[in-house]
Structures are given as structure tokens and as C-alpha cells.
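**Student:** here is a sequence with its predicted model. Questions after.
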Amino acid sequence: MQTGFRFNLSPVKEPLGFIKVVEWLTAVFAFGSCGGYSGRNVISLFCSSGSNETLEAKFSYPFRLNQVRLVAENVTLCNHTVSETHLVGDSSSSAEFFVAVAVLAFLYCMAALLVYVGYMHVYRDSDFGPMFDFVVTAAFAFLWLVCSSAWARGLQLVKYATGNEGIASTLLPCREDTVTCDVTEFASMRTLNISVVFGFLNLIVWAGNAWFVYKETRWHSQKVNSQQAASRGPGPAPI
């Protein structure tokens, strides 16, 4: 069996290779829309005395919100002396897990496409290649389910902590009846919402790709051969 590199784009035109290209693109959009995010919310405090105070909450990936300082130490807000205050929550684990899965999926797609376009003759002549590809593809489908669900939950926590309810529960003056707190400028979280959508889209694509990879394995060929043998029935009895 020859194992040299043979450039051939035909596998990319088949579902096996074409879906890998789609997976490569969706993985790029997934980690790009999440990993490069930064936002800023503006919080206005309306005091009973008629004066207003303005605060800023700047947050970004990986969303360690409990390290984002909202108020510096010993600042007077609406006649209240407020100690150093940070946002609440930490969504870094789910965000970093999501981005890590996306980056690994991106790298695996590149490696798989290299095999498809250059070593497809080796891939299909061996049992190891298709079986390894199927196991990894199925594993990524499961990882996309887990990390997308976790990041969707993490994003909800980010929205809560930076929204009106989360800010009101964090700032001490906002708990007074004489002070009204409101987020007057919201950071756009459209790209974060898109990242969740691409996460679940990757789940669908990788789960679908698992079927086409499975068809390349000997497990599928053995099943097809056994079904064909059963449909032919027993041979004629000897005379």
C-alpha cells in the first residue's frame, strides 16, 4: 500500500469532506464571536437630592465578573460612602470551555481535511483511520452539546449581573428607597448570542457528520454485508 501524499479534491465534494469544511467555518464563528468580546454598561444613579451619579461596568472574555471593579474604594454616591464594589458572578469556566472546544474542533477539521485531500487512499484502505475519525467526531458532537449548554447558562449569568436587577442587588445605595438605579446604556450582546447559536449549530453538524464517517468504518460494511447475506437466504440444498 502506497502511503505518499496524493492531492485530490474529490473527497471535499462528497458529504464526508464537505461537512468538515462546514464544521471548520462554524468553529471559527463560534470561538471568534465569544473569545473576542468586550462590552460596557453605563449605570445611572438618580438620588433623592436631585443629583445624579454615573458608573461604568466594563467586562470582556473570559467574563470573570467578580474581578470587574464597579466602584473604587470609599467613593461617595448619593450621600452614601461605598466601599470597593465588584460585579457578581464568574462565567469564565463555561466561556473558556466553549472556546477551547471550538479551537480544538477547528484544529481537528484542518487535520482531517489534510488527510482527506492528501491521504484518502490510506484512509480508506485501513480500518484505523475511519474508526478513529468516527470516535473523535462523535466525541466532538457530545462536547458541543455540553459546552454550548454550559455557555448558554453562563451567558444568562452575565446578562443578569450586568443588568438592572444584578446591578441593583450589588450596589449598596441602590438598596435604599431614596435612590433609583438604572442601566442607561447596555453593551450589545448580539455576538454572544450568536456564539450560542453557533455552538448548537456545531452540535447538529457534528452529529450529522458522524453518520457519514460511520459509513466509512468496517462496522457499517460488516452490517451491510450481513444484511445482504440474510436477504439472499440459504443456498440451495445439495442433491
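**Tutor:** Looks like it arrived, so ask away. Note that this is a predicted model, so its numbers are computed, not measured. Residues are numbered from 1 along each chain as shown.
**Student:** every contact and neighbour count from this point should use C-alpha atoms.
**Tutor:** Will do.
**Student:** tell me what the longest helix along the chain is packed against?
**Tutor:** For the chain, the helix that runs over the most residues, judged by DSSP state H, is helix 128-162. Using 3 or more Cα pairs under 8 Å, 6 or more residues apart in numbering; DSSP states H and E as the contact criterion, the neighbours of helix 128-162 among helices and strands are helix 92-118, helix 120-125, helix 190-214.
**Student:** may I see the buried residues of the shortest one?
**Tutor:** Of the residues in helix 120-125, those scored as buried under the neighbour-count criterion (16 or more other Cα atoms under 10 Å) are Met120, His121, Val122, Tyr123.
**Student:** same question, the longest one
**Tutor:** With burial defined by 16+ other Cα under 10 Å, the residues of helix 92-118 counted as buried are 92, 94-99, 101-103, 105-106, 108-110, 112-113, 115-118.
**Student:** which residues are in contact with stretch 170-178?
**Tutor:** Counting by Cα atoms under 8 Å, 6 or more residues apart in numbering, the neighbours of stretch 170-178 from elsewhere in the structure are 45, 47-48, 77-78, 80, 82, 85-88, 168-169, 179-181.
**Student:** also this one, for the comparison:
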Amino acid sequence: MDIVNQLVAGGQFRVLKVPLGFIKVLEWIFAIFAFSTCGSYSGTFRMSVECKNRTESNLKIGVDFEYPFRLHQVYFDAPTCKGGNDRLFLVGDYSSSAEFFVTIAVFAFLYSMAALSVYVFAFEKYRENNKGPLIDFGVTCVFTFMWLVSSAAWAKGLSDVKTATDPEKVLELIPACEHEVNRCREVHDPVMSGLNTSVVFGFLNLILWAGNLWFVFKETGIVAPFMRQPPAQEKQPAAQDAYGQGGYGQPDPYAGSQGGYQPDYSQQGYNQAGDYGQGGYEQQGAPTSFSNQM
């Protein structure tokens, strides 16, 4: 418990909170359900053959079958209604699709457990040089394809198993049932809910592994250059800087020695008192002298 507490306190399990680690946990769990519901299955069905001579009848013919569904090796004894029994075998061998499905589920379980261990205890080393993500991505692609193939194959195999273990179909194998004087009927159908669940978990694993491809691919860094944001544009120089260096910042021909427009009234215009005094408004003596001459 101390080790677990130290790992939790140190943030070792934080990766399980992100999609990369969380989906891997689901893959590990769903793989267990996939191979356990298929690999541990055993079923049975019952039939009855009622002969014209009741003493030769058998009303409780039981047929048991199980994984890996080599049905051609499953047999049962049925009355001939002629004073004896016949040993009959079921039809079909569906072990290839069932074993292939279970094998993929077991290897997916083992790989998910190994990947989770690396995520938790050596995630930094996993991301070093991108070797870990690249290997993980390649293996994930392979398992995604294998889940597709195995789940589809097992779905077809299960359909054939249901047909081969249908009591109505099996009754057709009994010669005594060909005679109308004998009465043959099914008593109990096999329960296939566990096998149906295995197919469902197979396709759920396919969805999980296919969805996890994106998150593993992101860890490889291949997509990083395409996801970078465009570089930020450089800020324009401030207005005062532009005015200080651009066209508005050129020396003002009208400016004085201190950079501003400071007209010098001391030497020009209205301050030229001497000029105005002699040749301007102060020449009022002329009209006066003219009036005196008149």
C-alpha cells in the first residue's frame, strides 16, 4: 500500500486520466470479457424421440458441446425404434474462427497490460526519441485489423454453430424421425447469450482500438508540424516612432533652432519698429504739411 500511495502521490497514474491511458484500460478490460465469454462457453440442448413402441422411446436425449466447437466430434445416442440405439455426430468444425478470436483477445489483453505498465512506470522513456509511440502505433494498427478480421470471422462462425446445434436441425439426423409413426421434438434449446456477448465485445474492441489510433498517433509527433499555429506577426512600430523616423519626422524647414515653429518677430514683420516708424503708419506729417501749403 505504501508503494501505491507513493506512486499516486508522485503522479504516476496521471496518464490514466488522459484518453491515451484511459482507452488502454478499457481495451484491457474488454479483451478479458471477449476471450472469457467465448473461451469458457459450454452449452447443451435436449430432444425427445417417442417411438411407436413406447418402451423403445428416449424422451431425454442430451447433447453437450463447448469451446472450441469441434462439433463433428460431439455425439449422442438416439433410439432407432427398432430395438437399439444409433450413435450420431453433429455436423461442422468451427474451431478455427473461435480459436482465432480467443487468441487475438488474449494477445490484446497481454499487450494492453504491458502498455499500461509502460505508461505508468516509464512514460518519459516511452516518449524518448519517439520510438515508443511509433512501436505502439504500429502494434495498435495490427490489433485493429486483427480485431476486425477475428470478430467478423467469429460472427460468421457463431451463426454456423447456432445452425448446427439447433435441435430441429439435429432431429433431421435421426433416422427414426423420418417415420411419421414416431414423434420427435425439441425439449430445450441451447443458451447462446454468452456467445452473442463475445461477438459484441469483439466489435467493441475494434472500435476502441481504432479510436485509440489517433491518440497514439499524436504521441509520435508526426502530426505536430501540421498543428503548429502560424507565427505571430511583428508589432507595428508606435506612431510616435514612425513620426520620429518617417516622413513626419523630417526636419521642419520652418522650425527654429529648437525644433519648433518659432517666428522671430524681433527682426521681421510687426516688430520692425524702425521701418514702420519711418515708412509706414508714422508718415503722418505729409498730409499735415500738404494742408498747410493749401
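**Tutor:** Alright, I've got the coordinates. Worth saying up front: this structure is predicted, and the values here are computed from it rather than measured.
**Student:** quick revisit: biggest separation within the contacts of stretch 170-178 of structure 1, which pair?
**Tutor:** Ser48 and Val88 (26.2 Å; Cα to Cα).
**Student:** and the one in structure 1 that sits across from Val63 of structure 2 in the alignment, helix, strand or coil?
**Tutor:** When structure 1 is aligned by TM-score structural alignment, the residue opposite Val63 of structure 2 is Ala57. Using DSSP: H, G, I helix; E, B strand; the rest coil, the three-state assignment for Ala57 of structure 1 comes out as strand.
**Student:** the more surrounded of Ser48 and Val88 of structure 1?
**Tutor:** When Ser48 of structure 1 is set against Val88 and neighbours are counted by other Cα atoms under 10 Å, the residue ahead is Val88, at 21 against 13.
**Student:** for the more buried one, which non-adjacent residue is spatially closest?
**Tutor:** If you skip the residues right next to it in sequence, Val88 of structure 1 has Asn66 as its closest partner in space, 4.9 Å away by Cα to Cα, 6 or more residues apart in numbering.
**Student:** residue in structure 2 paired with the one you found?
**Tutor:** Taking TM-score structural alignment, Asn66 of structure 1 has His72 as its aligned residue in structure 2.
**Student:** distance of its match relative to Leu90 of structure 2?
**Tutor:** When Cα to Cα, to the nearest Å is applied, the distance between His72 of structure 2 and Leu90 of structure 2 equals 5 Å.
**Student:** more crowded one of these two?
**Tutor:** Leu90 (19 against 14).
**Student:** these two touch, right, Arg6 of structure 1 and Tyr116?
**Tutor:** No - judged on Cα atoms under 8 Å, Arg6 of structure 1 makes no contact with Tyr116 at a distance of 9.7 Å.
**Student:** pull up the gap between the residue mapped onto Leu206 of structure 2 from structure 1 and Ala139 of structure 1, please.
**Tutor:** Leu206 of structure 2 maps onto Leu203 of structure 1 when the alignment is built from TM-score structural alignment. In this structure, Leu203 of structure 1 lies at 10 Å from Ala139 of structure 1, with Cα to Cα as the measure.
**Student:** with neighbour numbers in mind, choose between those two.
**Tutor:** Taking neighbours as other Cα under 10 Å, Leu203 of structure 1 and Ala139 compare with Leu203 leading, 23 against 15.
**Student:** on that earlier part again, buried subset of the contacts of stretch 170-178 of structure 1?
**Tutor:** The neighbour-count criterion (16+ other Cα under 10 Å) marks 45, 47, 77-78, 82, 85-88, 168, 179-181 among these as buried.
**Student:** possible to save the residues you listed as JSON lines with secondary structure and distance to Tyr160 of structure 1?
**Tutor:** Rendered in JSON lines, the data for those read as follows (DSSP: H, G, I helix; E, B strand; the rest coil; distance: Cα to Cα, whole Å):
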{"residue": "Leu45", "secondary structure": "strand", "distance to Tyr160 of structure 1": "18"}
{"residue": "Cys47", "secondary structure": "strand", "distance to Tyr160 of structure 1": "23"}
{"residue": "Leu77", "secondary structure": "strand", "distance to Tyr160 of structure 1": "23"}
{"residue": "Cys78", "secondary structure": "coil", "distance to Tyr160 of structure 1": "24"}
{"residue": "Val82", "secondary structure": "strand", "distance to Tyr160 of structure 1": "22"}
{"residue": "Thr85", "secondary structure": "strand", "distance to Tyr160 of structure 1": "17"}
{"residue": "His86", "secondary structure": "strand", "distance to Tyr160 of structure 1": "14"}
{"residue": "Leu87", "secondary structure": "coil", "distance to Tyr160 of structure 1": "10"}
{"residue": "Val88", "secondary structure": "coil", "distance to Tyr160 of structure 1": "9"}
{"residue": "Ala168", "secondary structure": "helix", "distance to Tyr160 of structure 1": "11"}
{"residue": "Val179", "secondary structure": "strand", "distance to Tyr160 of structure 1": "20"}
{"residue": "Thr180", "secondary structure": "strand", "distance to Tyr160 of structure 1": "18"}
{"residue": "Cys181", "secondary structure": "strand", "distance to Tyr160 of structure 1": "15"}
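**Student:** appreciated, that's everything.
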